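Trainee: Need the 3D shape of this:
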Amino acid sequence: MFVTLTANPSVDRTVEVARLTRGGLHRATGATVEPGGKGINVARALVRNGHQARAVVPAGGAEGDQLISLLEQCDIDVVRVRTEEPVRSNISVVEPDATVTKLNEIGPRLSAREIETMCDVLLANVADARWVVAAGSLPPGVDEDFYAALIGRLAPTGAQVVVDTSGPAFRTSVKAGPALVKPNLDELEEAVGRRLDTVRDIVDAAQELRSLGAGKVLASLGSKGAVLVEDAGIWCANASAEPRSSVGAGDAMLAGFLAAGGSGPQALATAVAWGAAAVSLPGSTMPGPEDVEARRVRVEPHPGWDEKVRE
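Mentor: As a prediction, the model looks like this:
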């Protein structure tokens, strides 16, 4: 069983347009409404590929009702934590070249009691968990050390904890010793405080995070694939894809990595295959087995250290 916590979930609306022009009137060429949030997307991808996933979700208001309904349609084991304020809505505008413009609401302010209830509910639902994924931004009212404290509370359960977030919450969580972190390029740069241009830069930054406490680092690099740094070695992987929407692709990548065991080059290959498949689908659609093409993935056990990681 995989268990996810999405502290700041959303109802995600994705609109496709021919070209986005500021101040203009646009006719949508396509639109989707899906349950959103990093942890939720991980659970969706896992379930689509035959794995069991449980999603702990704080959700209030009519928007929360809609979110829970959408999740139940995905056959996810949903554990709802009711909140006073409603779930946020996010809008992504996607252009034909896969450029995404995002409009994300800040999210509901959670009370101290709601935050504590959310933690208690999570802890009550991880007895059968191999992995616990704590992912996404933190809503107003939640301290930046929330994920770090959660890692400590989960330690006695024996579950391996994954953190996928950004900013101060990411930096503090690393020091708490998560089994795995999955930053993208921007998040990794923010965490180490410098620009990263090459594979060597990525690996050095990942090793820095590991020296602070992270077990493994899976760095997602968009069209450049991903880099995995762990005790057993360092690998790079990439795959060709026809881009349609990058929304949720990193979450699909993380789901693939965990589904394939969460370690080593084969798990990295699966991660990149799932991520590439997600990029080719509309909105934040998570890929299923029919979408994943493992043959497109190339894994390098000896990275080209000076290879550029930017377009």
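Trainee: going forward, measure contacts between C-alpha atoms and count neighbours the same way
Mentor: Noted.
Trainee: which residues in the stretch 201-311 of the chain form strands?
Mentor: 216-220, 226-230, 233-239, 297-300 (DSSP state E, counting those that start in this stretch).
Trainee: got the angle between the top helix by length along the chain and strand 233-239?
Mentor: Longest helix in the chain, counting residues (DSSP state H): helix 264-279. Taking axes from the mean of the first three to the mean of the last three Cα atoms, to 10 degrees, helix 264-279 and strand 233-239 form an angle of 30 degrees between their directions.
Trainee: this one as well, want them side by side:
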Amino acid sequence: MILSVTPNPSLDSTIELPAPLVPGQVHRAVTSHSGPGGKGVNVSRALAAASAETLALLPGDTGDPLLTALQSIHLPHATVPVGHPLRTNITITDPSGTTTKINEPGPAVDATATAALTSLVVEHAAKASWVALAGSLPPGAPDAFYAELTHQLRGTAFVRSPLIAVDASGVALAEAITAEPDLIKPNAEELLELHQHVHGAEATSAVSAEALEADVELVADLIHSLQPYGVRAALVTLGARGALFIPQPGDVGAAVLFAYGPPLIARSTVGAGDAALAGFLIAHQRDESPADCLRQAVAQGRAAATLPGSAMPGPTDLTLADVVVDEFNTTMKGNAS
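Mentor: Model prediction:
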């Protein structure tokens, strides 16, 4: 089983426009979708769509619209009370694939709520192969929450300790790597933030996230520069260009892998990175090779991007044969552009 932990879940509303968004103008939507979200919840939804066993752990009170939405899609979940309504996030997409997101901060939590969520995770982790710690932290949660939870899981006497993946950003991710999680899954923007937090803003101040997506050599260099600071393995998603897998130091014979597919026009990128992480964990749980784990990740992420709203792909939506996986070397740089 794969657990997801979402400290700051959301009810996600996605609006599709017939033309690009123009600030200050009135727009009429083509369609709209609403459903449960937050990175960890999305990971569990992707796992469930792939028929993988999962349990989503999150805060939330009985009767909250988000929990009602989880019940309506029959997603296994367990919660701790938080005493406030959960947040709503809004995503606006247009036919070109451009996505605009407006995320609410979420309800404030106190030490009692974070301790209760930690206890819930430890309670269920004994049955898990992976625990995915995902998303932003709510107001009031300590920046080191993911690091503290990782230490708590590592310090618990499980028969078989679960592996830990972190998909976060900003200070939460920077703090998380100090506990050396088994896998991190940043996108290009999150990787730049992490590198600047560790090495200083001037280190990559001239590099944009868009430029980094096109430079897989630099992506690998940035991850390697972070490994002495707690990064083990990394799955770096690069939008439409694919993804890079960097193994942890000391993995004998392990190679940096780059995966990509043919061009596609995204309908909605909401949850595509979460689907990619789910794909990687599914394949890893089946003891597949790193190359096949990466192929599954990219196939799942690509499929999610072609679906409306935050819909997650099922097996029939995947085109694994379209995904090329190569060992990375400096001559491959052109494949990413």
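Trainee: Let me see the TM-score of these two.
Mentor: Remark: TM-score between the superposed chains equals 0.95 [TM-score structural alignment, normalised by the length of structure 1]; 309 aligned residues with a Cα RMSD of 1.6 Å.
Trainee: circling back to that earlier point, counterpart of the longest helix of structure 1 in structure 2, which residues?
Mentor: Matched against structure 2 by TM-score structural alignment, helix 264-279 of structure 1 falls on residues 290-305.
Trainee: returning to that earlier point: wait, which of the strands of the stretch 201-311 of structure 1 is closest to Ala179 of structure 1?
Mentor: Evaluated over those, closeness to Ala179 of structure 1 peaks at strand 216-220, with 6.1 Å, by Cα to Cα.
Trainee: Nearest the geometric middle of structure 2, what residue?
Mentor: Centroid-nearest residue in structure 2: Asp274, 3.9 Å away (criterion: Cα atoms, centre = their mean).
Trainee: How about residues contacting stretch 74-81 of structure 1?
Mentor: Residues from elsewhere that reach stretch 74-81 of structure 1, judged by Cα atoms under 8 Å, 6 or more residues apart in numbering: 43-44, 47-48, 52-59, 68, 71-72, 114, 117-118, 121.
Trainee: Try it again at 10 Å.
Mentor: The set of residues external to stretch 74-81 of structure 1 that reach it, using Cα atoms under 10 Å, 6 or more residues apart in numbering, is 3-5, 34-35, 40, 43-48, 51-60, 64-65, 68-72, 114-115, 117-119, 121-122, 125.
Trainee: what does stretch 109-128 of structure 1 give?
Mentor: The contact list for stretch 109-128 of structure 1, computed with Cα under 10 Å, 6+ apart, reads 1-8, 54-58, 79-87, 132, 138-143, 146, 149-150, 153-154, 157-159.
Trainee: List only buried entries from those.
Mentor: Buried members of the contacts of stretch 109-128 of structure 1, counted by 16 or more other Cα atoms under 10 Å: 2-8, 54-58, 79-83, 85-87, 132, 138-139, 142, 146, 150, 154, 159.
Trainee: What is the burial count for Gly23 of structure 1?
Mentor: Gly23 of structure 1 sits with 6 neighbouring residues when counted by other Cα atoms under 10 Å.
Trainee: Could you measure from it over to Arg88 of structure 1?
Mentor: 24 Å (Cα to Cα, to the nearest Å).
Trainee: same thing with Trp131 of structure 1?
Mentor: As defined by Cα to Cα, Trp131 of structure 1 lies at a distance of 26 Å from Arg88 of structure 1.
Trainee: Please give me every residue in contact with the aligned partner of Val227 of structure 1 in structure 2.
Mentor: The equivalent of Val227 of structure 1 in structure 2 is Leu244 (alignment by TM-score structural alignment). By Cα under 10 Å, 6+ apart, Leu244 of structure 2 lies in contact with 185, 216-217, 219-220, 234-238, 256-260, 294, 298, 325-328.
Trainee: Just to be sure, Thr32 of structure 1 is in a strand?
Mentor: Yes. The assignment for Thr32 of structure 1 (DSSP: H, G, I helix; E, B strand; the rest coil) places it in a strand.
Trainee: Nearest residue to it in space, please, no chain neighbours.
Mentor: Taking Cα to Cα, 6 or more residues apart in numbering, and ignoring the residues beside it in sequence, Thr32 of structure 1 has Thr14 as its nearest neighbour in space, at 5.3 Å.
Trainee: What is the neighbour count of the one you found?
Mentor: Around Thr14 of structure 1 there are 25 other residues, counting by other Cα under 10 Å.
Trainee: next one: Thr101 of structure 1
Mentor: By the measure other Cα under 10 Å, the count of residues near Thr101 of structure 1 is 14.
Trainee: Once you drop chain neighbours, what's closest to the equivalent of Val219 of structure 2 over in structure 1?
Mentor: Under the alignment by TM-score structural alignment, Val219 of structure 2 pairs with Ile202 in structure 1. Spatial nearest neighbour of Ile202 of structure 1, chain neighbours left out: Leu196 (6.2 Å); criterion: Cα to Cα, 6+ apart.
Trainee: now do Val171 of structure 2
Mentor: Here the residue nearest Val171 of structure 2, using Cα to Cα, 6+ apart, is Asp143, at 6.4 Å.
Trainee: wait, that neighbour sits on Ala168?
Mentor: No. Look at Asp143 of structure 2 against Ala168 with Cα atoms under 10 Å: they stay out of range, at 11.2 Å.
Trainee: measure the aligned residue in structure 1 for the residue nearest to the centre of structure 2 to Ala191 of structure 1 for me?
Mentor: Taking TM-score structural alignment, the alignment pairs Asp274 of structure 2 with Asp251 from structure 1. To Ala191 of structure 1, Asp251 of structure 1 is 19 Å away according to Cα to Cα.
Trainee: Fine by me, thanks again.
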